[in-house]
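Chemist: Give me a model of this one.
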Amino acid sequence: MTEPTDSAGASDWDSGWLRAARRLDSPNFGPRPTGACIDLLVVHSISLPPGRYGGDEVQRLFTNRLDWNAHPYFAQIRGLEVSAHFYIRRDGELWQFVSADDRAWHAGVSYWRGRDNCNDDSVGVELEGLEGDRFEEAQYRTLAMLARALSTRYPLAHVAGHEDIAPGRKRDPGPGFDWQRLAACLAGVDIALPPRH
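Modeler: Model prediction:
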């Protein structure tokens, strides 16, 4: 599948599902609290096992179908039930696991823009990558398209890394993520990046 175009807008949604993404439903989600203001996009990074790209292990993790015995690392995360709304592969391919109208399980204990429990009012996107490693140009383009598309449906006003909303506990996407590159891709869109970036 080729990466989505940069022009996704309001008509590209089917309820909380982005038509440009490959859909694979995760059971790991719940309702958002009444009145939740979905105004934050949280950027994560993931690879399973760490540093290995191109497999289907992330998709299997988010759908509770990972073979815990397939790799020694998986013993450390055995039984984990998590999800993100979106996943962007190294080539820019976009997957969606949870409707953006619903609450995915990606942020954990977190705090940003005066609010805690960021799962309640954020959209989580995982980039295929490893903390400290660089990310691909195709991923920045898809991430920017996703942010623009989200801003047509929700009052998206902020983008932050997992490391920003859970400092000391999480370190992704890490120093290899180029926030200035993302800012350039989002030129003309009124979305605030973390102050330190």
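Chemist: switch to C-alpha atoms for all contacts and neighbour counts from now on
Modeler: Fine.
Chemist: Most remote residue from the middle of this protein, which is it?
Modeler: Here the centre of the chain is the reference, and by Cα atoms, centre = their mean the most remote residue is N69, at 26.1 Å.
Chemist: Not counting sequence-adjacent ones, nearest residue to that residue?
Modeler: A75 (7.2 Å; Cα to Cα, 6 or more residues apart in numbering).
Chemist: Second chain to compare with the first, below:
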Amino acid sequence: MRLQADRQWLDAARRVESPNQDARPDPEDISLLVIHSISLPPGEFGGPWIERLFCNRLEADAHPYFREIVHLRVSAHLLIRRDGELIQFVPFTRRAWHAGASCFGGREACNDYSIGIELEGADEQPYTGAQYQRLAALIPVLQAAWPGITPARIVGHCDVAPGRKTDPGPAFDWPHLASLAQGDGT
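Modeler: All right, here's what the predicted structure looks like:
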């Protein structure tokens, strides 16, 4: 897996560009990785709904829950599906609209300086081995391009929006991800 020379897109990701993005204040100031989880409808996996939400094409009548969220204008840089498929919605050098009102280390507006990665999942349901493997392979690629993304700056949405967000939730195995990222394969 590699970044293209302009550091905007991953060669291993399927590209589905979201309109929910804009210019970063400083495209070189990327120093935080925010891990999220999403399932649409809640607790259900598969289907086209996450892509449609991120591309403003969600059908309000397709599920009762969608009526509550159809107005949202959100995106992430990447989505890792349950089977490990990687989809990129926003170039890394642009700001994805993933963290909302957020703060990390005393600095607000995390979207300005972070990369957002959604895992297809739910707080209380275990994530898949394919997702951990894909995420562990992705992290060093991003760290090589943006060295400010240190292990201490790989956080959950819950860490940048405490009290408002809980994802990726208690089912996310941070020690397992760390062990994979360090290359011991456990």
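Chemist: what are the ranges of the strands in the first structure?
Modeler: Shown for the first structure, the strands assigned by DSSP state E span residues 13-14, 17-18, 22-23, 29-30, 40-46, 86-88, 94-96, 103-104, 111-112, 115-116, 122-128, 158-161.
Chemist: and those as a markdown table, adding distance to S151 of the first structure?
Modeler: Formatted as a markdown table, those follow (distance: least, Cα to Cα, whole Å):
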| stretch | distance to S151 of the first structure |
| --- | --- |
| strand 13-14 | 12 |
| strand 17-18 | 12 |
| strand 22-23 | 20 |
| strand 29-30 | 21 |
| strand 40-46 | 10 |
| strand 86-88 | 15 |
| strand 94-96 | 17 |
| strand 103-104 | 17 |
| strand 111-112 | 18 |
| strand 115-116 | 20 |
| strand 122-128 | 11 |
| strand 158-161 | 10 |
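Chemist: For D172 of the first structure, which of these is the nearest?
Modeler: Relative to D172 of the first structure, the nearest member of those by Cα to Cα is strand 40-46, separated by 5.4 Å.
Chemist: give me the stretch of the second structure that that closest one matches.
Modeler: Mapping strand 40-46 of the first structure onto the second structure (TM-score structural alignment) gives residues 32-38.
Chemist: what about that stretch, how far off from the first structure?
Modeler: By mean Cα distance after the TM-score superposition for the first structure, the fitted stretch 32-38 of the second structure averages 0.4 Å away from its aligned residues in the first structure.
Chemist: residue nearest the centroid of the first structure?
Modeler: Central residue of the first structure (Cα atoms, centre = their mean): V125, 0.5 Å from the mean position.
Chemist: what sits against whichever residue in the second structure pairs up with L24 of the first structure?
Modeler: Superposed on the second structure with TM-score structural alignment, L24 of the first structure falls opposite V16. V16 of the second structure is in contact with 51, 87-89, counting by Cα atoms under 8 Å, 6 or more residues apart in numbering.
Chemist: Write the ChimeraX selection for whichever of those residues are buried.
Modeler: Buried subset of those, written as a ChimeraX selection, criterion 16 or more other Cα atoms under 10 Å:
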select :51,87,88,89
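Chemist: List just the nearest of the contacts of V16 of the second structure to D6 of the second structure.
Modeler: Distance to D6 of the second structure across the contacts of V16 of the second structure (Cα to Cα) is lowest for Q88, with 15.0 Å.
Chemist: Spatially nearest residue to the closest one (excluding sequence neighbours)?
Modeler: Ranked by Cα to Cα, 6+ apart and with sequence neighbours excluded, the top spatial neighbour of Q88 of the second structure is L78, at 4.4 Å.
Chemist: before we move on, what about D25 of the first structure?
Modeler: With Cα to Cα, 6+ apart, the residue lying closest to D25 of the first structure is F97, at 4.6 Å.
Chemist: Give me the aligned partner of that neighbour over in the second structure.
Modeler: Using TM-score structural alignment, the partner of F97 of the first structure in the second structure is F89.
Chemist: what's near enough to touch that match?
Modeler: With contact set as Cα under 8 Å, 6+ apart, F89 of the second structure has these partners: 15-18, 54, 75-79.
Chemist: gap between the corresponding residue of the second structure for R153 of the first structure and D83 of the second structure?
Modeler: Aligning on TM-score structural alignment places R153 of the first structure opposite A145 in the second structure. Computed as Cα to Cα, to the nearest Å, the A145 of the second structure to D83 of the second structure distance reads 26 Å.
Chemist: Report the mean deviation for the lengthiest helix in the first structure after fitting onto the second structure.
Modeler: Using DSSP state H to define each element, the first structure has its longest helix at helix 137-153. Once fitted to the second structure, helix 137-153 of the first structure is off its aligned match by 1.0 Å on average (mean Cα distance after the TM-score superposition for the first structure).
Chemist: Counting by contacts, list what that helix packs against.
Modeler: Here helix 137-153 of the first structure touches strand 86-88, helix 179-185, going by 3 or more Cα pairs under 8 Å, 6 or more residues apart in numbering; DSSP states H and E.
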